[in-house]
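[1] I would like to see how this sequence folds:
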Amino acid sequence: MTDNNREKIWRHARLSCAPMMDWTDRHCRYLHRLLSRETLLYTEMVTAPALVRGGAVHLLDFSDEEHPVALQLGGSDPAELATAAKLCEARGYDEINLNVGCPSDRVQSGTFGAVLMKTPQLVADCVKAMQDAVSVEVTVKCRIGVDDQDTEKVLPDFLDQMVRAGVSRVAVHARKAWLQGLSPKENRDIPPLDYPLVYQMKRDFADMHLSINGGIATLDEAEAHLAAGMDGVMIGRAAYQNPADVLCAADRRIFGAGTDSDPIEVVRQMLPYIEAHLLAGGKLHQVTRHMLGLFSGRPGARAWRRYLSENAPSAQAGPQTVEAALAFVERAAA
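    All right, here's what the predicted structure looks like:
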């Protein structure tokens, strides 16, 4: 990666949408890109075994309009991850991120995700193998620790290992992951947030680009974290459930670029994309399920959500279904 390319992607990483399983697919990312031209987008986690052993390269499909976009990989075998990284680079992703944060049982059984916080040397071996295989930047997304680990010791040791492996950018979810006793959903809410620890890591690892993640719901909060010294902020559920609130003003407020996007206009911009998806054999609800929260808190939001939920799954549903739902919002706003 050239210095110019790295500088560009680091700038976009001032605000990013977190990788979320079953949520941040290519349709979600296309919508988010229309809402914000600058925010860095992440794919759902794709496992290296699925790509290398399963041949599921269709999981790498995305639209050119999504750039800048990063692919998150899951895995723990350095050679397999290196092969998967090559496939990702060939598809044109701007970054490859290694998942060291997911706490689900399925991920643990594959010996990757948050359980890798227990074996930082293996993580270092993995990222080194990936870096040797590709020219795009390889990054890591981690937790502050797992189970009974002492986070004030574990996290700096982990980051030190990443620095030694050549990693320059890490996103830290500011919660522990409990691998036993809590579900993945509970792991997003119950372990307490420790923002001060992540702030301290930024002071201790001043040359690293560190993004903070976990419990951040608004641009006001994102700006506060940036003002506190963080290089970037990663927002997950709020960016998905209330995308307009987080992304419409992001380019102006976080990046000092452009003007705010209009969610009504974004819906209209989605119509050609939806038409192309249907012509390719797709279903409307595969796209519109990501659009349900677009007008959250605004007049007509409930009617918009209800109409799409009830009508988009129909075999006859198409762009006209979205336009009919949008009419509820436009009438409410008039």
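
[2] only C-alpha atoms for contact and neighbour calcs from this point on.
    OK.

[3] nearest spatial neighbour of residue 152, skipping sequence neighbours?
    Distances taken as Cα to Cα, 6 or more residues apart in numbering place residue 197 nearest to residue 152, at 7.2 Å, with adjacent residues excluded.

[4] Just confirm that neighbour is within a strand.
    No: under DSSP: H, G, I helix; E, B strand; the rest coil, residue 197 sits outside any strand and is assigned helix.

[5] surely it meets residue 154?
    No: applying Cα atoms under 8 Å, one finds residue 197 not in contact with residue 154, separated by 11.2 Å.

[6] For the helix or strand hosting residue 308, give me every contacting residue.
    In the assignment (DSSP states H and E), residue 308 maps to helix 301-311. Among residues not part of helix 301-311, those counted as contacts by Cα atoms under 8 Å, 6 or more residues apart in numbering are 285, 288-289, 292-296, 317, 321-322, 325-326, 328-329.

[7] Could you also give me the structure for this second sequence? I'd like to compare it with the first:
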Amino acid sequence: MPQHPTSKQNLSPPSRRFSVAPMMDWTDRHCRYFLRLLSSQALLYTEMVTTGAILHGDRQRFLRYDECEHPIALQLGGSNPADLAACAQLAEAHGYDEVNLNVGCPSDRVQNNMIGACLMGHPQLVADCVKAMQDAVSIPVTVKHRIGINGRDSYAELCEFVGTVREAGCTSFTVHARIAILEGLSPKENREVPPLRYEVAAQLKQDFPELEIVLNGGIKTLEECQQHLQTFDGVMLGREAYHNPYLLAQVDQQLFGQEAPTISRAETLARMRPYIERHLAEGGAMHHITRHVLGLAQGFPGARRFRQLLSVDVHKTQEPLKLLDQAIELLGDR
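    Just a heads-up that it's a prediction; the model follows:
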């Protein structure tokens, strides 16, 4: 991986007007390569990577990406300021455009390591983490969080959290407009059971007008994105961007005002072919990549056969690229 030295003088921060959320087991480098074909402007996030995995594990595996993925942000999970600072330095050295601290994941596994949403109960610790990271790098340091956690879900406590982290120098907050319930709900349930409260995030933007506030949670269409951009500085899509990725094909035109022609579904998959060939040549399996493109066929006849080719038949064939070509043909001119 080439090194990309940066300085405060030459930084061009990525636009957060539209971004795809960090999603565990989903937004790996193969997924991001695919999504980048659909939108040149969307800010893409890695899966959350813990500081321990980077500092003590297979660093190159966790930090690897393709140059075409820019703009790209690394999301970190951790609560030790020194470890987070060290990982932020590695992110900058590897050319990431932003480093983001996860203060929103509600799973028991991360809570036990003081990672994720439980940190909302420790605003000063989050501030210390942010300051350590900002002191270590020139790229933007941002925070993604909930509007609260059970037992600490008042608006005053949310303002205390944001205000404390702001004092440490953070100017960009991505707000998942639900509280996190730290006991009794799975991560999936925590994305669905606590009600969405966009009005709380909107009040936060009103009370902290100088901060960049990006809205996350439950957004499904570009029309909704445009509506929310009347209030917020940016929008972040998660599951919808993964399950219905072709909506990203309109992002550059509708949300960034670009006039580039829209890429077709078939052309998108065809442009994945050389990337897949390289992966196969390195000893990888095609399903590592094609599992991320299954939503490309959503919404028209042939979608079921498309999914079968790339998620079932792919495990049974000695000629995976032939199946890929069949899948491209199924997409036709769509």
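
[8] Let me see the ranges of the strands in structure 1.
    15-17, 40-47, 69-74, 95-100, 137-143, 169-173, 209-213, 232-235 (DSSP state E).

[9] which stretch among those comes nearest residue 269 of structure 1?
    strand 40-47 (18.6 Å; Cα to Cα).

[10] Run through who's touching the closest one.
    The set of residues that contact strand 40-47 of structure 1 without belonging to it, under Cα under 8 Å, 6+ apart, is 9, 12-13, 15-26, 29, 32-33, 59, 66-75, 99.

[11] ok, of those residues, which come out buried?
    Members of the contacts of strand 40-47 of structure 1 that pass the buried threshold by neighbour count (16 or more other Cα atoms under 10 Å) are listed as 9, 12-13, 15-20, 23-26, 29, 32-33, 59, 66-75, 99.

[12] if we can go back for a sec, any idea what the residue nearest to residue 152 of structure 1 aligns with in structure 2?
    In the superposition onto structure 2, residue 197 of structure 1 corresponds to residue 200 when matched by TM-score structural alignment.

[13] hang on, that match packs against residue 147?
    Yes: using Cα under 8 Å, residue 200 of structure 2 is in contact with residue 147, at 7.4 Å.

[14] The helix holding residue 308 of structure 1 aligns to what range in structure 2?
    The counterpart of helix 301-311 of structure 1 in structure 2, counting by TM-score structural alignment, spans residues 303-313.

[15] Check stretch 207-217 of structure 1 too.
    Using TM-score structural alignment, the residues of structure 2 aligned to stretch 207-217 of structure 1 are 210-220.

[16] show me what contacts the counterpart of residue 19 of structure 1 in structure 2?
    Pairing criterion TM-score structural alignment: the partner of residue 19 of structure 1 within structure 2 is identified as residue 22. Under the criterion of Cα under 8 Å, 6+ apart, the contact list for residue 22 of structure 2 reads 44, 45, 46, 47, 48, 75, 238.

[17] Specify which member of these is nearest to residue 267 of structure 2.
    residue 44 (20.9 Å).

[18] now for the closest one: what does it line up with in structure 1?
    Pairing criterion TM-score structural alignment: the partner of residue 44 of structure 2 within structure 1 is identified as residue 41.

[19] Find the residue closest to that match in space, skipping its chain neighbours.
    Nearest in space to residue 41 of structure 1, with sequence neighbours left out and distances taken as Cα to Cα, 6+ apart, is residue 69 at 4.8 Å.

[20] Quick check: the aligned partner of residue 171 of structure 1 in structure 2 vs residue 162 of structure 2, distance?
    In structure 2, residue 171 of structure 1 lines up with residue 174, judged by TM-score structural alignment. With distances defined as Cα to Cα, to the nearest Å, the gap from residue 174 of structure 2 to residue 162 of structure 2 amounts to 11 Å.

[21] so residue 145 of structure 2 makes contact with residue 179?
    No: the pair residue 145 of structure 2 and residue 179 fails to qualify as a contact (Cα under 8 Å) at a distance of 9.2 Å.

[22] ok, those two, which is more surrounded?
    Taking residue 145 of structure 2 and residue 179 together and counting by other Cα atoms under 10 Å, residue 145 has the greater number of neighbours (28 against 25).

[23] Aligned to the more buried one, what sits in structure 1?
    With TM-score structural alignment as the criterion, the equivalent of residue 145 of structure 2 in structure 1 is residue 142.

[24] And for residue 239 of structure 2?
    When structure 1 is aligned by TM-score structural alignment, residue 239 of structure 2 is paired with residue 237.

[25] what's around the match of residue 44 of structure 2, how many residues?
    If you count neighbours by other Cα under 10 Å, residue 41 of structure 1 ends up with 28.

[26] re earlier: got the contact list for the match of stretch 207-217 of structure 1?
    Stretch 210-220 of structure 2 is contacted by residues 16-17, 171-178, 191, 196, 201, 205, 225, 228, 232-238, 240-241 when judged by Cα under 8 Å, 6+ apart.

[27] Run a quick neighbour tally on residue 214 of structure 1.
    When neighbours are counted by other Cα under 10 Å, residue 214 of structure 1 registers 22.

[28] how near is it to residue 244 of structure 1?
    Distance check for residue 214 of structure 1 against residue 244 of structure 1: by Cα to Cα, it reads 19 Å.

[29] Let me see the contact set for the counterpart of residue 70 of structure 1 in structure 2.
    The alignment partner of residue 70 of structure 1 in structure 2, by TM-score structural alignment, is residue 73. Listed by Cα under 8 Å, 6+ apart, the contact partners of residue 73 of structure 2 are 43, 44, 45, 46, 96, 97, 98, 99, 100.

[30] Let's have these in TSV, adding distance to residue 270 of structure 2.
    Putting the contacts of residue 73 of structure 2 into TSV (distance: Cα to Cα, whole Å) gives the following:
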residue	distance to residue 270 of structure 2
43	23
44	21
45	24
46	24
96	27
97	28
98	30
99	32
100	32
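
[31] What is the nearest of the residues you listed to residue 279 of structure 2?
    Distances from residue 279 of structure 2 to those, taken by Cα to Cα, are shortest for residue 46, at 19.0 Å.

[32] you'd agree the match of residue 145 of structure 2 is up against residue 99?
    Yes: the pair residue 142 of structure 1 / residue 99 is scored as a contact, 6.8 Å apart, by Cα under 8 Å.
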